[in-house]
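**Student:** Could you look at this predicted model? Sequence included:
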Amino acid sequence: MTARTVAILLGTDLNAQNGARVREAEEGSGGKLQLCYRRWGGSPEGDGVDHQKENRGVTRRRWGGSPEGEGVDHQKEMGWITRRRWGGSPEGEGVDHQKEMGWITRRRRGGSPEGEQRGHQKGGQILRVCTALSCLLGVKIKIHNIRAGRSTPGLRPQHLSGLQMICDLCDGCLEEAKVGSTEIYFTPGKINGGNHVADTKTAGSVSLLMQVSIPCVLFAASPSQLILRGGTNAEMAPQIDYTLQVCKPIMEKFGFHFDCDVKMRGYYPKGGGEVKVKLSPIKWITPIDMTERGTITKIHGRAFVAGVLPIKLANEMSSAAIRCIRKEMRDIYVNIQPLQEPKDKAFGNGNGIIIVAETSTGCILAGSALGKRGVSADRVGLEAAEMLLMNLRHGGCVDQYLQDQIIIFMALAKGVSRVRTGPLTLHTQTAIHFAEMLTKAKFTVNKINDQESGSERCIIECEGIGMTNPSI
C-alpha cells in the first residue's frame, strides 16, 4: 500500500451553505490528501489570505470559467480544474492536475465537487471516525482547526483520551495532542490486542470511547480487554444502557461479539464510571441487510436514580413515559422499571430513563433522556417517550442515534450492506463522507417519501471494501 497522509481542516461553520474542497498532491513516494472546509465565496475559515490572488485556493467559479472577478485564465496559468469528464482529465487540458496542482478530481455525476455546498458535523465525531479509520487503514492523518469557533476550542479531555487509546492500540505516534490543541498529527502502527485503558478523568462518555475503539480491536492480532473510565450516562452522548441494549445487538449482526461489564456508573460532572469490554478479533466483517422493520412486539425500559436522589423521581419518569406511549400505542404492553442504582455501583448523583422497542424482524429502536437541574422528572420521562415515538413513526429499522454508528462497519464489511432509516442525521452524512473519502467504499442513499405520514425514509446501501485481518 502506498503511504499517504490525510490532512483534514475543520471549519467553524459547516452548515449547508458552506463548501468543502478536497485536494491530493504527490509528496515523495506517497500522496497527501487534504480536506479543507471553506465558506462559499470566501477563503478558508480562519484564514485572512486572499487565496485567489495568492494562487492557493479557488472560492467560487463559473462552471467552465475562471474565478469570479479574476481576469486570469487559471486553467492555463495555474491548472485549476473547472470541468472534468467522469474519471478523465479536464476538458481541453492535457495537464495532469492531480500531480501539477494536487486537487482531487472525483466528482459526483452531474453534481458538484465532493462536499461542496454540504454541511458536515464537526469536532468530536470527525476525530472518532478519522482516527479509527487511520488506525485500521494505516494512513497518517493531520487534523487542523479542531472545534474552532467553540467557547473552548481544541481538544477536550474526552477527545484526548480517545486519541490516546487509539494510539496505544496500534503503537502509533500522536503529536501535538493535549487539551486545547487545535491541530494533531497521528501516525498509526500495527493494531495490538491485550489490555488497554482509557480514562477521561471527567464525565466524558465511555460509550464514545467504545465507538472509536471497537472497530479497531476487531482487526487486532489477539483478543483485547478495554478498561474505559468516565461518564456512563452523560449528556450529548449515548447512555451506556443504550449501548448495551441497542448498539451491541445491532453491531453483533456484523458477525462479531463482545462482552461489556458495567463495573461502576458515573454521572456529570465528576464521572467516575468504569466499563470493561472484552472482544476477540475476526477475519472480516459480515454485511447486514436491515430493510424490513416488521411489527413492534415489545416496549421496555428502565428509569433510574443514583446517589442521594429519591426513588420517587424514577417512578415519576416511568409513569409519565408510559402514559405518553399508551396514547399512541394502546395495544402494546409497556414495561418501564423504576430503580435505585446500588450505592456500590454508582458514583455521584444522577437520574435518567431509556425506553427500547423491539420488532418481529430483530430491529431495536430507543428513546432516552437524562435528568437536569430545574427539569421535572415528568418532563424527563416525556422527552424519552416522545423520542422513541418519533423514531417509530418514520418506519426505519434503526433510530436516529444508531445511524452514524454503523457506517464504519458498513464501509469495512465484505459485501453489500443495506439499512432502512428515517431522515439522515448530520452525524450520518458526516460519517458517510469521511468513510468514503478514507476507505473508498461506495455509499448510495435512496430517499423514499411516505405520502400518508409525510415522513422521509432512506435506504443506505454500501459496497464495503472487504477489509481482512492479516493475523487470522
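**Tutor:** Alright, I've got the coordinates. Numbering: from 1, shown residues only.

**Student:** use CA for all of it now, contacts and neighbours both
**Tutor:** Noted.

**Student:** can you give me the helices in the stretch 201-350 of the chain?
**Tutor:** For the stretch 201-350 of the chain, applying DSSP state H, counting those that start in this stretch gives helices covering 206-217, 240-242, 248-251, 311-328.

**Student:** and P153, which of the three is it?
**Tutor:** Of the three states, P153 takes coil under DSSP: H, G, I helix; E, B strand; the rest coil.

**Student:** show me what contacts it?
**Tutor:** Contact partners of P153, counting by C-alpha atoms under 8 Å, 6 or more residues apart in numbering, are 146-147, 180-182.

**Student:** Mind doing that once more with 10 Å?
**Tutor:** Residues near P153 by C-alpha atoms under 10 Å, 6 or more residues apart in numbering: 12, 123, 145-147, 179-182.

**Student:** Could you count how many residues lie near R150?
**Tutor:** When neighbours are defined as other C-alpha atoms under 10 Å, R150 has 10 of them.

**Student:** same question but for V398, I mixed them up
**Tutor:** 26.

**Student:** Let me know whether my guess that it is in a strand holds.
**Tutor:** No - using three-state DSSP, the secondary structure at V398 is coil, not a strand.

**Student:** picking up where we left off before, filter the contacts of P153 down to the buried ones.
**Tutor:** Among the contacts of P153, those classed as buried by 16 or more other C-alpha atoms under 10 Å are 12, 123, 145-147, 180-182.

**Student:** Pick out the most distant pair among the contacts of P153.
**Tutor:** Using C-alpha to C-alpha, the pair of the contacts of P153 lying farthest apart is T12 and V179, separated by 18.4 Å.

**Student:** ok, back up a step: got JSON lines for the helices of the stretch 201-350 of the chain, with mean neighbour count too?
**Tutor:** Listed next are these as JSON lines, based on neighbours: other C-alpha atoms under 10 Å:
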{"stretch": "helix 206-217", "mean neighbour count": "24"}
{"stretch": "helix 240-242", "mean neighbour count": "22"}
{"stretch": "helix 248-251", "mean neighbour count": "18"}
{"stretch": "helix 311-328", "mean neighbour count": "20"}
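
**Student:** let's bring in a second model and compare:
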Amino acid sequence: MITIDGSEGEGGGQVLRNACALSLVTGEPFTIEKIRAKRDQPGLMRQHLTSIEAACAIGGAQCEGLELGSNRIVFRPGTLTPGDYRFAVGTAGSTALVLQTVLIPLALADKPSHLVIEGGTHAGMAPSFDFIEKCFLPVLERMGPRVSARIKRHGFFPRGGGRIEIEIEPAPLRRMEFTERGAMQGRSGMIVFSSLGANKIPNRIRKAALKALPEWGEEMIAIRDLPADQGPGIALSLEASYANVTEVVSGFGKLGLSAERIGNTAGKRMAGYEASKAFAGPYLQDQLILPMALAGGGTFTTVKISQHTRTAADIISLFTGRRAHFEEAGDKGHCVRIV
C-alpha cells in the first residue's frame, strides 16, 4: 500500500488525480492523507469526488473515505473496463480534470472508449476545453493513442452545465522527445460569452490582450456570443501554433475581476511563451510527465518549472520508479528528462 501525504509539494487535487490514474495502470493500491490540506477549503470537493468515482467506475476500484470534505481515502484498483461512460460533476467543477483522471488508463486499455463529462468547461484553476483539445491531445496522439474531443455545451463558473464528449482509441505509449516547437504557423484567439448584454466586455478584454501582444492584430481575436442558456459567463482563449505544438492560454471571467485584467494577464502569459523557445508551456509540462513515465521515459523542453510539475513528478515516481530530472536548457528554458 503506497501512502501519500497530500499536504506535501503543491498539495492540491492533482495528487489525487495522478494517484488514481497510476493506480489503475499499475495495480498498486494507495492511501492519501491530509488531502488538499493547503487549500482554503481542504478535503474533497465535488469535482474531486467525481474524478475518483470515475476512476472507480472504469477500474472496478473500491475507495474508502469517498465523501465531501474527506481528508483521507484508501483506493484499491480492480479490473480496467473500457466502454461508454457518463460522468457529471453537478457544479462548475472542471470536466478537464475528471478527464485527466481516466484518460491515460483508458488510452492504454484493450478496447476503445466513449466518454460524456458534464460540468465546467471554462473556469479558473483548471485547463480549459480549448487547451485539452488543441494543446494536450495532439501531443498525446503523437505518443500513440488517438483521442478526439468535442464540446457540446459551454459551462462557466459558477453555473456549470457544460458537456464534452471524448473518443479514445487506445495504443501503447511511445517514448518521445519534444524539444523543438518548430516554426510559427499562426496566431488566433476567441472570446466566447453568454448573457452579458452587448459586446462591451468582450471588446475590453480583447483590447487589453492586444496591448500585451503588439505582434497580434485585432482581427486575430474573434468574439462569439453563445446562446443565453449557456451563461452567464465569458472566456478568452489565445492560440499560438507552431509546427510541433500549439500553446493555448486562457482567461476566465468572475465577479470582481475586471475585463482589463483578464485580457492583460492572458496576453502577458502568451507573450512570455512566444518570447521563449521552449516546447511546452507551464500547463502542458505537468500533463506530459505522466504519459512519458508510462512510456518508459522521454524528454521535453519547457518554460520555468512549476511546483505543480514537481509534485506530479514525485507522485509518479512512487508508482513507477521513474524519475524526472530538471535541467537548465539555455534559450529553451528548462529540459525535463524522465528516466
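**Tutor:** Here it is on my side, so go on. In this text the structure is predicted, and so the values were computed from the model without any measurement.

**Student:** what's the TM-score for these two chains?
**Tutor:** Here the TM-score for the pair of chains, by TM-score structural alignment, normalised by the length of structure 2, is 0.94; 339 aligned residues with a C-alpha RMSD of 1.9 Å.

**Student:** what's around the alignment partner in structure 1 of G119 of structure 2, how many residues?
**Tutor:** When structure 1 is aligned by TM-score structural alignment, G119 of structure 2 is paired with G230. Residues lying near G230 of structure 1 (other C-alpha under 10 Å) number 31.

**Student:** And for T3 of structure 2?
**Tutor:** T3 of structure 2: 12 neighbours (other C-alpha under 10 Å).

**Student:** What helix or strand is the alignment partner in structure 1 of it located in?
**Tutor:** Applying TM-score structural alignment, one finds that T3 of structure 2 aligns to A7 in structure 1. Taking DSSP states H and E as the criterion, A7 of structure 1 maps to strand 4-9.

**Student:** what does M270 of structure 2 give?
**Tutor:** Applying DSSP H and E, one finds M270 of structure 2 within helix 259-275.

**Student:** Give the buried residues for the helix or strand following that helix.
**Tutor:** Following helix 259-275 of structure 2 in sequence order, the next helix or strand is helix 282-294 (DSSP H and E). Neighbour counts over helix 282-294 of structure 2 (16+ other C-alpha under 10 Å) mark 282-294 as buried.

**Student:** so stretch 299-306 of structure 1 matches what in structure 2?
**Tutor:** Under TM-score structural alignment, the match for stretch 299-306 of structure 1 in structure 2 covers residues 187-194.

**Student:** average gap between that stretch and structure 1?
**Tutor:** For stretch 187-194 of structure 2, the mean deviation from structure 1 after alignment is 1.0 Å (mean C-alpha distance after the TM-score superposition for structure 1).

**Student:** Just the buried positions in that stretch, please.
**Tutor:** Residues 187-194 are the ones in stretch 187-194 of structure 2 that count as buried (16+ other C-alpha under 10 Å).

**Student:** can you redo those residues as TSV with distance to A324 of structure 2?
**Tutor:** Shown next, in TSV, are the buried residues of stretch 187-194 of structure 2 (distance: C-alpha to C-alpha, whole Å):
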residue	distance to A324 of structure 2
R187	32
S188	33
G189	33
M190	35
I191	36
V192	37
F193	40
S194	42
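
**Student:** what do we get in structure 1 for R310 of structure 2?
**Tutor:** R310 of structure 2 maps onto Q429 in structure 1, by TM-score structural alignment.

**Student:** Okay, helices next: where are they in the stretch 51-200 of structure 1?
**Tutor:** Applying DSSP H, counting those that start in this stretch to the stretch 51-200 of structure 1 gives helices spanning 51-54, 74-77, 97-100, 124-137, 157-169.

**Student:** For L388 of structure 1, find the nearest of these.
**Tutor:** Nearest to L388 of structure 1 among the helices of the stretch 51-200 of structure 1 is helix 124-137; the distance by C-alpha to C-alpha comes to 23.1 Å.

**Student:** now for that closest one, which elements pack on it?
**Tutor:** strand 4-9, strand 140-144, helix 157-169, strand 184-187, helix 206-217, helix 407-412, helix 426-439 (3 or more C-alpha pairs under 10 Å, 6 or more residues apart in numbering; DSSP states H and E).

**Student:** switch the cut-off to 6 Å
**Tutor:** Applying 3 or more C-alpha pairs under 6 Å, 6 or more residues apart in numbering; DSSP states H and E, one finds that helix 124-137 of structure 1 contacts helix 206-217.

**Student:** Tell me the counterpart residues of the helix it packs on in structure 2, please.
**Tutor:** Per TM-score structural alignment, the counterpart of helix 206-217 of structure 1 in structure 2 is residues 95-106.

**Student:** Residues touching the matching stretch, excluding its own?
**Tutor:** Contacts with stretch 95-106 of structure 2, where a contact means C-alpha atoms under 6 Å, 6 or more residues apart in numbering, come from 17, 21, 25, 51, 55, 117, 119-121.

**Student:** Most neighbours among the residues you listed, which one is it?
**Tutor:** The most crowded member of those, judged by other C-alpha under 10 Å, is G120 (33 neighbours).

**Student:** so who does the closest residue in space to that residue that isn't next to it in sequence touch?
**Tutor:** Leaving aside its sequence neighbours, G120 of structure 2 sits nearest to A92 (C-alpha to C-alpha, 6 or more residues apart in numbering; 4.0 Å). Residues in contact with A92 of structure 2, defined by C-alpha under 6 Å, 6+ apart, are 119-120, 157-160.

**Student:** chain center to stretch 11-21 of structure 2: distance?
**Tutor:** A distance of 12 Å separates the centroid of the chain from that of stretch 11-21 of structure 2, by C-alpha atoms, centre = their mean, to the nearest Å.
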